[in-house]
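**Student:** Provided below are the primary sequence and the corresponding predicted coordinates.
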Amino acid sequence: MANQTIVTEFFLQGLTDTKELQEAVFLLLLLAFLVTISGNLLVISLDFFHVFLEATEFLLLTPKACDHYIAICQPLCYLCVMSNRVCTWLILTCCLAGFSFIIVPVILTSQLPLCNTHINHFFCNYMPLMEVVCSRPQVLEVVAFTLAIEALVSTVLLITISYVQIIQTIVRIPSVQERRKAFSTSSSHIIVITRCYDSCFFMYVKPSLGKGVDFNKGVSVINTIIAPLLNPFIYTLRNQQVKEVVKDLIRKMAWIQNK
C-alpha cells in the first residue's frame, strides 16, 4: 500500500492510430458537431422569431388604421403623407417596438430553472412554459403583464381614434354608393383587428394557469392556423377586382364542364 503511484496526467488515445482514419473521423465529427450546433440555433431562433413577428404583426395594425384614416379623411394629402419613406419608417418602428416588447421577457424567461421537460402546448409559449418552471418570479409576471397592457392600450387608443374619425367622415358622404365603398374598404381591417385583439387579450392579459393553459392552446390555434387561413379571404374577397376574377374563373370552369 505504501508503494502506490499518484496519477496526475491522462493521455487520450483517440479512436484510432491510423492517420488516414484520424482525418476522416475528424471531418465526420466536425460535420456532426456543426450540424448539431446549427440545428439547435435554428430551433432557438424559430422560438424567438415566432414571437417577434407575431408582436410586429400586431403592432402593424395601427399604421394600417392610420393609412385608412388618411385615405378616407384626407384623400388629397395621401400621396404626400404616406410616402415610401414614411411607410418604411413605420414598418421599421413597428419591428423595433415588437423587438423591444419581447426581448426583456425572453431574457428573463431563459434564466428560469425548469423542473419538467413536457410543455402542455404545440409551441413554446409563455403561459405553458410557466407550468414547468420550478419557481415563478413575480418580477417576470409583472413585466410581461405591463408590456402586454402597454401594447394593447396604446394601439387600441390610436386605432379607436382613427376609426372614429373615419366613421364620422363616411357618414357625411352624400352618395350611398361611395359610403358603401368606404365601409367596404375598412371592414376587412376591422375584422382582422377584432380577431387579433380578442385572441391576444385572452392569451396574454389574462395569464391564468391550470385550465387556462388548455384555453390558451385553443386560442393559439386561431392565431397560428385559422387566422392565416382566413386572412386571404378577408383581405382579397372584399376587393371588387378579385371578385370579378373569381366569378370569371367560375364561369369558365362551368363552361368547360358543360362542354
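**Tutor:** Looks like it came in fine.
**Student:** from here on, contacts and neighbour counts on C-alpha atoms
**Tutor:** OK.
**Student:** In contact with residue 184, which residues?
**Tutor:** Counting by CA atoms under 8 Å, 6 or more residues apart in numbering, residue 184 makes contact with residue 238.
**Student:** Disregarding residues adjacent in the polypeptide, which is nearest to residue 136?
**Tutor:** Nearest non-adjacent residue to residue 136, counting by CA to CA, 6 or more residues apart in numbering: residue 130, 6.9 Å away.
**Student:** Thought residue 137 was touching that neighbour, still the case?
**Tutor:** No - using CA atoms under 8 Å, residue 130 is not in contact with residue 137, being 9.9 Å away.
**Student:** Those two: which is more packed in?
**Tutor:** Between residue 130 and residue 137, counting by other CA atoms under 10 Å, residue 130 is the more crowded of the two (20 against 13).
**Student:** hang on, the more buried one is in a helix, isn't it?
**Tutor:** Yes - the assignment for residue 130 is a helix, going by DSSP: H, G, I helix; E, B strand; the rest coil.
**Student:** Residue 210 versus that one, what's the distance?
**Tutor:** Residue 130 sits 10 Å away from residue 210, going by CA to CA, to the nearest Å.
**Student:** and the helix or strand containing residue 215, which residues are buried?
**Tutor:** Element membership for residue 215 (DSSP states H and E) is helix 211-221. Along helix 211-221, these residues count as buried under the neighbour rule (16 or more other CA atoms under 10 Å): 212-213, 216-217, 219-220.
**Student:** same check, this time on stretch 135-144
**Tutor:** 140, 144.
**Student:** starting at the chain centroid, how far to it?
**Tutor:** Chain-centre distance of stretch 135-144: 22 Å, with CA atoms, centre = their mean, to the nearest Å.
**Student:** same question, stretch 226-233
**Tutor:** Mean-position distance between stretch 226-233 and its chain equals 14 Å (CA atoms, centre = their mean).
**Student:** adding another structure so you can compare the two:
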Amino acid sequence: MPVDMRNGTTVQEFILEGFPAVQYLGKALFLVHLLAYLASIAGNAVIVAITCVDARLHTPMYFFLSIFSFFECCFTSAVIPKLMAIFLLGRQTISFAACFIQAFVLVFLGTSGFLFIAVMSLDRYMAICRPLHYPTIMNLRTCFLLVTSCFALGFTLITGLVVKVSQLYFCGPNIIHHFFCDLGPLIHLSCSDTKSVEMLAFILALFILSISLIITVIAYSQIIVTIVHLPSAKERQKAFSTCSSHLIVLSLMYGSCIFIYVKPKQTKRLNFNREAALVNTVVTPLLNPVVYTLRNKQVHQALKEAMNRIKIAR
C-alpha cells in the first residue's frame, strides 16, 4: 500500500472540480445548461407522453423509443442539476455516499442504455430486413423481455464493480477532476492498490461497448444493404436520411464513451474526459428527441392532433 492505512484519514466527502477554467462565466453557463436541460427533458417527455396516448404509436419501435427517452431523462437528471449548482452557487461538495450513489446510477443507466441501443438496432433490422417475420417475433412479450434483460444485465454487470470501488481506501486528496462522480476519477483518488479494479473496469467497459457496437454495426449494415436494393429512389433517400441521423447520434455516444472508459489506465486524459462526458450528458440527450422521433411524420401528426384536442378542451 502506498500509505499506512492505520494513520490515514477516511474521506467523508468529495469536491467536484467542475470546469475551473470557465467558472467565472458561472451564471452564463448555468443559463445555457438550464435551457439545454429543460429542452432535453421536454423533448424526451413529449416522446414518452405521445407514445402512451396515441394508439397508432403502440408499436415495438415507438415502445423502445419511449423507454430510451425515459433513460435519457433519468441520465441527464442525475448529472446536470448538480453541474448547474456548481456554476450558479459554487456548491462543489458531495458526500461519500451520495457520490457513489450517483456513480452507480450513471454507470447503470449508461450500461443499460448501450445494451438497449443494440436492442433498438435489432428491432429496426427485423422491421426493415425481415418484415414478414417482424409482427410474430417482436410481440409485446418479447419487447418487455428485451427491456427487462437490458436492465437486469446492466445491474448485474455494474453492481459488483461499483461495490468494489466503494470498498477502496480513500485517505485524501478528495478533489474529483470532473463535474460528476465517475468511477475513473474515483479510482484515481484511492490510496489502495487499484490495478485489479482498473483492469476490471476496463474489461467491463470494453465488453459492454464492444457487444453493443458490434450488434449495432451489423444491424445497420444489413439495413443499408436492404435500403440500397429498394426499387424507389424516394424510399431510398428517405431511409438513408433517417439512418444517417441515427448514426450521427450513435457515433457521438460510442465515440465519447470509448474515449472515456476503454483505456486500462484511468489516470490518463482525465481533463479531456470532462469535455467528452458533456457530449453524453448534454448534447446527445438534446439531439435524440429530434433525431429519433420528432422528425417522424407519424409523431408530427400525433402531436398536431394532441394539440388540437387541447385547444378544443379549452
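**Tutor:** Nice, thanks for sending it over. Only a predicted model underlies this, so the values are computations on that prediction, with no experimental measurement involved.
**Student:** Overlay them and tell me the TM-score.
**Tutor:** Once superposed, the chains reach a TM-score of 0.73 (TM-score structural alignment, normalised by the length of the first structure), with 209 aligned residues with a CA RMSD of 2.5 Å.
**Student:** circling back to that earlier point, with residue 116 of the first structure as the reference, measure out to the residue nearest to residue 136 of the first structure.
**Tutor:** Using CA to CA, residue 130 of the first structure is found at 10 Å from residue 116 of the first structure.
**Student:** now residue 166 of the first structure
**Tutor:** Plainly put, residue 166 of the first structure is 51 Å away from residue 116 of the first structure if you go by CA to CA.
**Student:** And the two? Which one has more around it.
**Tutor:** Shown here are residue 166 of the first structure and residue 116; by other CA under 10 Å, residue 166 has more neighbours (23 against 11).
**Student:** do you know how far the counterpart of the more buried one in the second structure is from residue 33 of the second structure?
**Tutor:** Residue pairing (TM-score structural alignment): residue 166 of the first structure is matched to residue 223 of the second structure. Distance, residue 223 of the second structure to residue 33 of the second structure, using CA to CA: 36 Å.
**Student:** Then residue 187 of the second structure?
**Tutor:** Using CA to CA, residue 187 of the second structure is found at 28 Å from residue 33 of the second structure.
**Student:** cool, and residue 115 of the second structure?
**Tutor:** On the measure of CA to CA, residue 115 of the second structure and residue 33 of the second structure end up 27 Å apart.
**Student:** Over to residue 303 of the second structure?
**Tutor:** Residue 303 of the second structure is 26 Å from residue 33 of the second structure, by CA to CA.
**Student:** One more: residue 269 of the second structure?
**Tutor:** Residue 269 of the second structure sits 24 Å away from residue 33 of the second structure, going by CA to CA.
**Student:** Then residue 97 of the second structure?
**Tutor:** Applying CA to CA, the value for residue 97 of the second structure to residue 33 of the second structure is 26 Å.
**Student:** of those two, who's got more company?
**Tutor:** With neighbours defined as other CA under 10 Å, residue 97 of the second structure and residue 33 compare such that residue 33 has more, 18 against 13.
**Student:** Skipping adjacent residues, who's closest to that one in space?
**Tutor:** Closest residue in space to residue 33 of the second structure, ignoring its immediate chain neighbours: residue 84 at 6.8 Å, by CA to CA, 6+ apart.
**Student:** Where in the second structure does the helix or strand hosting residue 233 of the first structure align, residue-wise?
**Tutor:** Residue 233 of the first structure belongs to helix 227-236 when assigned by DSSP H and E. In the comparison with the second structure, helix 227-236 of the first structure aligns to the range 284-293 (TM-score structural alignment).
**Student:** Residue 39 of the second structure: neighbouring residues, count only.
**Tutor:** Other residues lying near residue 39 of the second structure total 16 when counted by other CA under 10 Å.
**Student:** what does it align to in the first structure?
**Tutor:** So, by TM-score structural alignment, residue 39 of the second structure is left unmatched.
**Student:** contacting residues for residue 39 of the second structure?
**Tutor:** In this structure, residue 39 of the second structure makes contact with residue 286, judged by CA under 8 Å, 6+ apart.
**Student:** The one 4 residues further on too?
**Tutor:** Counting by CA under 8 Å, 6+ apart, residue 43 of the second structure touches 286, 289-290.
**Student:** which secondary structure element contains the residue nearest the centre of the first structure?
**Tutor:** For the first structure, the residue sitting closest to the mean C-alpha position, by CA atoms, centre = their mean, is residue 54 at 1.4 Å. In the assignment (DSSP H and E), residue 54 of the first structure maps to helix 19-73.
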